[in-house]
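Undergrad: here's my sequence, what's the structure:
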Amino acid sequence: MGIKRATWRAVALSAATVVALAGCGGGATAPANQAGNTAGGGGTQGGGTVTNLTFDFPVAVSGPIAQKVQALVQAFNDSHPNIKVTANFTGDYTSTMTKVQTAFKAGSPPDVAVLLSTDLFTLKDMGAIVPVDDLASQAGATDWLQSFYPAFMKNSQADGKTWSVPFQRSTLVLYYNKDLFQKAGISQPPQTWDELVADAQKLTKPDGSQWGLEIPTSGLTYWEFQPFAIENGKNVVGDAANKVYFDDPKVVEALQFFVDLPNKYKVEPKGLINWATAPTDFTTGKAAMIYHSSGSLANILQQAKFNVGVAFLPKKEQFGTPTGGGNLYIFKTTPEKEKAALTFAQWLTSPDNAAKWSMETGYIAVTPKAYDTQAMKDYLAKTPQGAVARDQLQYADKELATHEGQQVQQILSTACQEALTGKKTPEQALKDAQQKADQLLSKYSS
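TA: Have a look, this model is predicted:
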């Protein structure tokens, strides 16, 4: 179901009119592009040589994001007659990564793809991607690589090279119902873990018709848990791609608090909460606060019939959140295609396009210059909630990324779920997880 040809300007929508866009998750649906990949590296158009690129992209949020990507690509094609990008919607992040890996092994990878920033080491270990800084140096575009927010580059660089660039990036933020806060006599969002518990207890009804808090705990549970470890002074991962810190005492303490929220303090439902359930419960008034992706902002503002507040995640020792979301990767193909792919990546992340993408979705615009555009200034004047995730970047740390990244993430997610459901204590769950991760990563040298 392709969309009609249109420029990006013609299809750009204000945040106030964007239809439902939910947060990150694997259940999003969107129409796939029916155009097939264009064989070969070039063709002719208008008498000139055309470089054909394939662009695989996932949809990590509900709503018409696939159409927006297609419109964005069409605007690029309209303004670059010597490059034709064919965009292919490829499902969620997991299915897109699987497709890309399979295609690379078969000798037909996409030229560009949006994949999780944490997929870097897997793709690098496969030899599938090229360093973006090498291409940028050849094109005289090194200043462009310096333009991104440093927090996003923590998951974009390794071994002294930049292997991908930020595109649709996010952090977790606290969404809160200002109307319910006012009724409960709470004047501001919680700043600390203690305040989070106290406020959530005031906002929880004994009959379960209203919860003070909901934090998604199914799916990418490691990501929802990771802020607590960072806020307690110890991230679960450092600079080395072959080492994790799951059983560090501060991480264990953080998981204990994570588990206590539903089980001891009884401020959120017991068991596992689905990623897509939390924003629905929030916008319908069933949950007074939720932790969710900044990429859910547009949907929540559209759906909620009350005053929505957005705040930093509450701190223990410090504020903190992992970054999240997708980067642009350029795959090893031909010099001609790689050069054209760089042009496409630069265009997608330009200040004007990054600002528009952010305003329409809630993803964070990936460069400070995007926030200097008049369009973004006007948007934030009307929608100050859109600045919170950007401001929280000063406290952001890297998302869990290692060799064998998806397996290591699943190990931590499983440990968190075992603790949340009472199968293991937080200490035992993380001890077991550390042993599994160590065994998996032992074949990689520092």
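
Undergrad: contacts, neighbours, all on C-alpha from now
TA: Will do.

Undergrad: show me where the protein has its strands.
TA: Along the chain, counting by DSSP state E, strands occupy 42-45, 48-57, 83-89, 112-116, 157-158, 161-162, 165-177, 289-293, 308-311, 321-330, 396-397.

Undergrad: comparing these, which comes out most buried?
TA: Comparing the strands of the chain by mean neighbour count (mean count of other C-alpha atoms under 10 Å), strand 321-330 comes out on top with a mean of 28.

Undergrad: which other helices and strands contact that strand?
TA: Using 3 or more C-alpha pairs under 8 Å, 6 or more residues apart in numbering; DSSP states H and E as the contact criterion, the elements in contact with strand 321-330 are strand 112-116, strand 165-177, helix 221-231, helix 335-348, strand 396-397.

Undergrad: rerun at 6 Å
TA: Other helices and strands packing on strand 321-330, by 3 or more C-alpha pairs under 6 Å, 6 or more residues apart in numbering; DSSP states H and E, are strand 112-116, strand 165-177, strand 396-397.

Undergrad: just send those strands back as TSV, with distance to Phe344 too.
TA: Converted to TSV, those look like this (distance: least, C-alpha to C-alpha, whole Å):
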stretch	distance to Phe344
strand 112-116	9
strand 165-177	12
strand 396-397	28
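
Undergrad: to compare against the first, here's the next sequence to fold:
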Amino acid sequence: MELNGTIQFSRGGSMLNVRRLLAVVLVLLIAFTSVLATVPSAKAETITTIEVYIGKNTGTVNGKATTLEQGALIKSGRTLVPLRFITEAMGATLVWDAVTRTANITLAGNKIALTIDKTVAKVNGYDVTLDAPAAIINSKTVVPMRFVAESMGAIIAWNATLKKVTVQFSMDWLKNKAIVPFWEAMAAALGTSLKGLTDEFNATHPSMEVQLVQMANYTTLQTKTIGAIAAKDPPLIAQAYENWAAQYATGFYLSTFDSYINGSNGLSKAEIADFFPKMWDSSKLADGKRYMMPFNKSNVVLYYNKDMFKAAGITRAPTTWQEFADDCAKLNKVDDKGDQIQWGASHTPSVDLWYGLVYAYGGRVLNDTYDQVLFANNNGVKAGTQLFADLFAKKYMHYTTAYGDQTDLGVGKAGMTFGSVAGRTYYEQAIAGKFELGEAPLPAGPAGEAAALYGTNIVMFGNAPKYTQRQKDAAWAYIKWFTSPHTQAVWAAQTGYMPARQSSLKDPVLIAAYAAKPETRAGLEQLSGSVLEPPTGGWNDARNKITTNLQNIFLGKVTVADGLKKMAQDVQAVIHK
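TA: Below is the predicted model:
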């Protein structure tokens, strides 16, 4: 509606006419204002809020009190509530199968099936393991409240002080999902596993959708993430090594996880204690703040050709570095012309392997504040590095680049090599069934076993203005779910990565996987002796310096003493960055 009239006053016009004109204008303005007032505003979300208290027979739905046929109770750490109460409060359809004692729940196309006393339920076609199954108590059917609510797209919060559980739900959330962009670099079988698990999360959390954005490799992931931060457009969550996270934290978009861990949908003390301590510790930066959660954690293990070992009269994998050197000599072969036809081992110089070697020989790389190099003049570090340099010089160990060591082992030209616990599938592909593959913990040095704990964590750019609280809560829900015991068991069984949770070792899925291939526990067997690499931004450049200097040492371009001295100078120059 528009007011296009023009009011003109003639010189001879009376005051009465002016007043009449002003009255007309006032009436029109009032009418115009009334029209604007009737224009509808954007539709607000309709949210249903449900509250129950442990031990009480009453609850509320949108503030209206209701009597429960069975009071809410806790069993196996999970809140159980009457089945009919929670389904009716959320507007779901319930069909009871008396023969199988199964509750079939449907809401907006999402389907849940819970059977009394069964610890496995169905959600949109996926099997979901329950901590506490549906049960019949006092002749009433009760179900795990969190499971049912989240499976229908609701969010749930626990107030320990009041012993109150709050569920919030909106049909609008099912129509407009909380989108979580996740930048990752999981390829081949690892990527297949991640996609399968993420599809399961999306199906069993219908108001949320994690969208995987796969990068070609870790270098691409890091480069693009740095670029996205500079462009003020980071992903919501991403894989990141500790030193990457230290760099990202300077951009002010990275958020800590403490508020989520300690929040109403957080982790209990028992759940926190269930994480392997080394992995839990690796998710903090040098300032003590928890910017990360464990994701795909691994360490370096020894892979070897069992058939070649048997032919050489070697009965087991080496347990010390000196035994490793001795076995390299036994496995080494030259033909009648003196040409090398078999090496004891093949190795591409690795910062992670050398880092563990330093500690196995009683040394340290940096001090506790990560600002001072400690290895330059350590005799143990010199001895461990010299052992490798001598093996290369004698041609008992083949110097390779990139994944040449995998190729050597696969074609039967090397007896041993080193790789990530998650790399077994790649070695098996290279071997193609030609011989039996062995896997063992790294050999011990004079100071014992030591292996660098590596693999990435998940970080959240929760301070980026573009993301809503719903999206951030969904991101945390995914991370919490992914690091839960059963999901970690499946992840470890499918990929070879170590589970982040200790109780995952009791999960039937992982028990079966380790029973089928017992040696794949090698990484876990050396986890207690794992050492953490520096969670500082300068460590990224330091790794490059270490690699270059190791190459020079192992190629015989410099002596071990001079090479370590130069390495120490180079690392010291960049570690503060």
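
Undergrad: related to what we said a few turns ago, so which of the strands of structure 1 comes closest to Gln417 of structure 1?
TA: Nearest to Gln417 of structure 1 among those is strand 289-293 (16.7 Å), distances taken as C-alpha to C-alpha.

Undergrad: counterpart of that closest one in structure 2, which residues?
TA: Here strand 289-293 of structure 1 aligns to structure 2 at residues 416-420, judged by TM-score structural alignment.

Undergrad: next, the mean deviation of that stretch compared to structure 1.
TA: Taken against structure 1, stretch 416-420 of structure 2 registers an average deviation of 1.0 Å after superposition, with mean C-alpha distance after the TM-score superposition for structure 1.

Undergrad: looking at the strands of structure 1, spot the one closest to Gln201 of structure 1.
TA: Per C-alpha to C-alpha, nearest to Gln201 of structure 1 of the strands of structure 1: strand 289-293, 11.2 Å.

Undergrad: so which elements touch that closest one?
TA: By 3+ C-alpha pairs under 6 Å, 6+ apart, strand 289-293 of structure 1 packs against strand 165-177.

Undergrad: which other helices and strands contact the strand it packs on?
TA: On a contact count with 3+ C-alpha pairs under 6 Å, 6+ apart, strand 165-177 of structure 1 meets strand 289-293, strand 308-311, strand 321-330.

Undergrad: and the lengthiest helix in structure 2, which stretch of structure 1?
TA: The residue-count maximum for a helix in structure 2 (DSSP state H) belongs to helix 15-37. Alignment note (TM-score structural alignment): helix 15-37 of structure 2 is unmatched in structure 1.

Undergrad: check contacts around the nearest residue to Asp97 of structure 2 once chain neighbours are set aside.
TA: Nearest residue to Asp97 of structure 2 in three dimensions, chain neighbours excluded: Ala103, at 6.3 Å (C-alpha to C-alpha, 6 or more residues apart in numbering). By C-alpha atoms under 6 Å, 6 or more residues apart in numbering, the contact list for Ala103 of structure 2 reads 96, 113-114.

Undergrad: give the equivalent position in structure 2 for Thr204 of structure 1.
TA: Alignment note: Thr204 of structure 1 maps to Asn332 in structure 2; criterion TM-score structural alignment.

Undergrad: tell me how many other residues crowd Glu224 of structure 1.
TA: By other C-alpha atoms under 10 Å, 23 other residues sit near Glu224 of structure 1.

Undergrad: where exactly do the helices run in the stretch 1-150 of structure 1?
TA: Remark: helices assigned in the stretch 1-150 of structure 1 by DSSP state H, counting those that start in this stretch are 8-11, 65-79, 93-105, 120-126, 132-138, 142-145, 150-153.
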